[in-house]
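1. Quick one, structure for this:
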Amino acid sequence: MTNMLSLLVDIKDKYCVVVGGGKIAYRKVRMLLAEGASVTVISPEVCSEIEELSKNGEIKLVRRKGMEEDFAEAFLTVAATNDSQENRRISQQLKSISLVNDASSYEEGNCQLPASFKKGRLHLTVSTNGASPKLAKKIKEEWQHTYDDNYIAYIDFLFEVRTLIKKKSLSPEVSDAILGEILDDAYKESATLRHIYYEKLLNL
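-> Sure thing, here's the model as predicted:
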């Protein structure tokens, strides 16, 4: 099995290339746009959804097959054509010099775009290492029910408390005790309890 290190990467304003114009390519494009990437799609033909993104100015669209110079400046390239051999060619060309995701083969690229779920500061990703994308999607959907909107304010509270105790230069033992205490579900469920606790910390 290929060794992979899980890593969250900031791609805001990064130049990303998606080769391919079908539904899979579209899903990859939407994922990249959601994170603020600058996306160019390269494909002789594209689905209506990609066409619409181009008309709206959300992406740059190049209507031809991918060429070597298209990837020279790319932070990330996604090979998502309907031709697995073409995807493999692109991946083999790039994997030793830059980030490349092969949408048709887990083994060919050097990075993955796993199923992802966000709720405020909470960011969860899941991958089955190519075994079952459907299972990864199912797990993501389960998370959507498990982690409701309460987690948005709660995790902001955790962040604010952690920031505050750093500023106060508390001992490691005291800091650890505080960070452990606020993991109690009571703080997740009650905004009032969070407020009272934070005010108490301000007076330490």
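2. Please count neighbours and contacts with C-alpha atoms only from this point.
-> Will do.
3. Would you state the strands of this structure in chain order?
-> Along the chain, counting by DSSP state E, strands occupy 15-19, 38-42, 60-62, 76-79, 99-102, 115-119, 122-126.
4. got the contact list for the shortest one?
-> I take that to be strand 60-62. Val39, Thr40, Val41, Ile42, Ser43, Pro44, Ser54 (CA atoms under 8 Å, 6 or more residues apart in numbering).
5. From the strands of the chain, pick the one with the highest average neighbour count.
-> strand 76-79 (a mean of 27; mean count of other CA atoms under 10 Å).
6. roughly how far is that strand from the heart of the chain?
-> Chain-centre distance of strand 76-79: 14 Å, with CA atoms, centre = their mean, to the nearest Å.
7. List the buried residues in stretch 82-99.
-> With burial defined by 16 or more other CA atoms under 10 Å, the residues of stretch 82-99 counted as buried are Asn82, Glu86, Asn87, Arg88, Ile90, Ser91, Gln92, Leu94, Lys95, Ser98, Leu99.
8. Would you do the same for the sequence below? I want to compare the two.
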Amino acid sequence: MNMISLLVELKDRHCVVVGGGKIAYRKVMMLLEEEAKVTVISPKACSEIEELSKGEKIKLIQRKAVEEDFSHAFLTIAATNEVEENRRITQRLKSISLVNDASAYEEGNCQIPASFKKGRLHLSVSTNGASPKLAKRMKEVWQEKYDDNYIAYIDFLYEVRNLLKQKSLPPEVSHAILEEILDNAYKDSGELRHIYYEKLLNL
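-> A predicted model of the protein is given here:
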């Protein structure tokens, strides 16, 4: 399957999760972390999903999904415990909107990879269905490697890049600066970052 990796903003987007079990719950939590507006459709729902509904974190519709449920969905995740039902939903929607089949990655037109965030840093990995366990393991490696220090460091990279956009420096000078600040010394020292940024302000 040929796919391109994209980051998609889901804040305030209408997302539908079909299914009420533990897998559906994990998908719901992922969407809520991105501040999406989530509707869950399932005749039965696990206690965690019911609690989210009672707390008005999501909208829960306790019945089988019908075509009208997807008319305004930006993203639909088919996560029932019935493979054929997931496939039916996916085949219906894949030509008109974003749809993910939680039971068969190749059925939908988008995947939800294992991902890791640390401030502005966002890493994701997919094995195209070959081994979700490997993708999870790689995510765990990232979690150990990229600690909280990266939050301030990447903010520094962002601020320097924005500052250079405001200055009329020769391209080769800007390029050299952006290369220099990739040195680990800037990652490891907040004081060095501050001194360097102040120097750039006076260029």
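9. So which of the strands of the first structure is nearest Lys167 of the first structure?
-> For these, the distance to Lys167 of the first structure is smallest for strand 122-126, at 23.0 Å, taking CA to CA.
10. other SSEs contacting that closest one?
-> strand 115-119, helix 133-146, helix 150-167 (3 or more CA pairs under 8 Å, 6 or more residues apart in numbering; DSSP states H and E).
11. Reformat those as CSV; add distance to Ala34 of the first structure.
-> Conversion of these to CSV gives the following (distance: least, CA to CA, whole Å):
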stretch, distance to Ala34 of the first structure
strand 115-119, 11
helix 133-146, 17
helix 150-167, 18
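12. between these, which gets nearest to Leu201 of the first structure?
-> Checking these against Leu201 of the first structure by CA to CA gives helix 150-167 as the closest, at 8.0 Å.
13. what about that closest one, how far off from the second structure?
-> Superposing on the second structure and averaging over aligned pairs (mean CA distance after the TM-score superposition for the first structure), helix 150-167 of the first structure comes out at 0.3 Å.
14. Mind giving me the packing neighbours of that helix?
-> By 3+ CA pairs under 8 Å, 6+ apart, helix 150-167 of the first structure packs against strand 122-126, helix 172-181, helix 185-189, helix 191-202.
15. So which elements touch the last one?
-> Which is helix 191-202 of the first structure. Using 3+ CA pairs under 8 Å, 6+ apart: helix 191-202 of the first structure touches helix 150-167, helix 185-189.
16. Dump the ones you listed into a markdown table; add mean neighbour count and distance to His195 of the first structure as well.
-> Formatted as a markdown table, these follow (neighbours: other CA atoms under 10 Å; distance: least, CA to CA, whole Å):
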| stretch | mean neighbour count | distance to His195 of the first structure |
| --- | --- | --- |
| helix 150-167 | 16 | 9 |
| helix 185-189 | 14 | 9 |
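17. got JSON lines for those, with distance to Leu113 of the first structure too?
-> What follows is those, written out as JSON lines (distance: least, CA to CA, whole Å):
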{"stretch": "helix 150-167", "distance to Leu113 of the first structure": "24"}
{"stretch": "helix 185-189", "distance to Leu113 of the first structure": "30"}
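18. For Glu107 of the first structure, see how far away Gln92 of the first structure is.
-> From Gln92 of the first structure over to Glu107 of the first structure the distance is 11 Å, taken as CA to CA, to the nearest Å.
19. Oops, could you answer that again for Leu202 of the first structure instead?
-> 51 Å.
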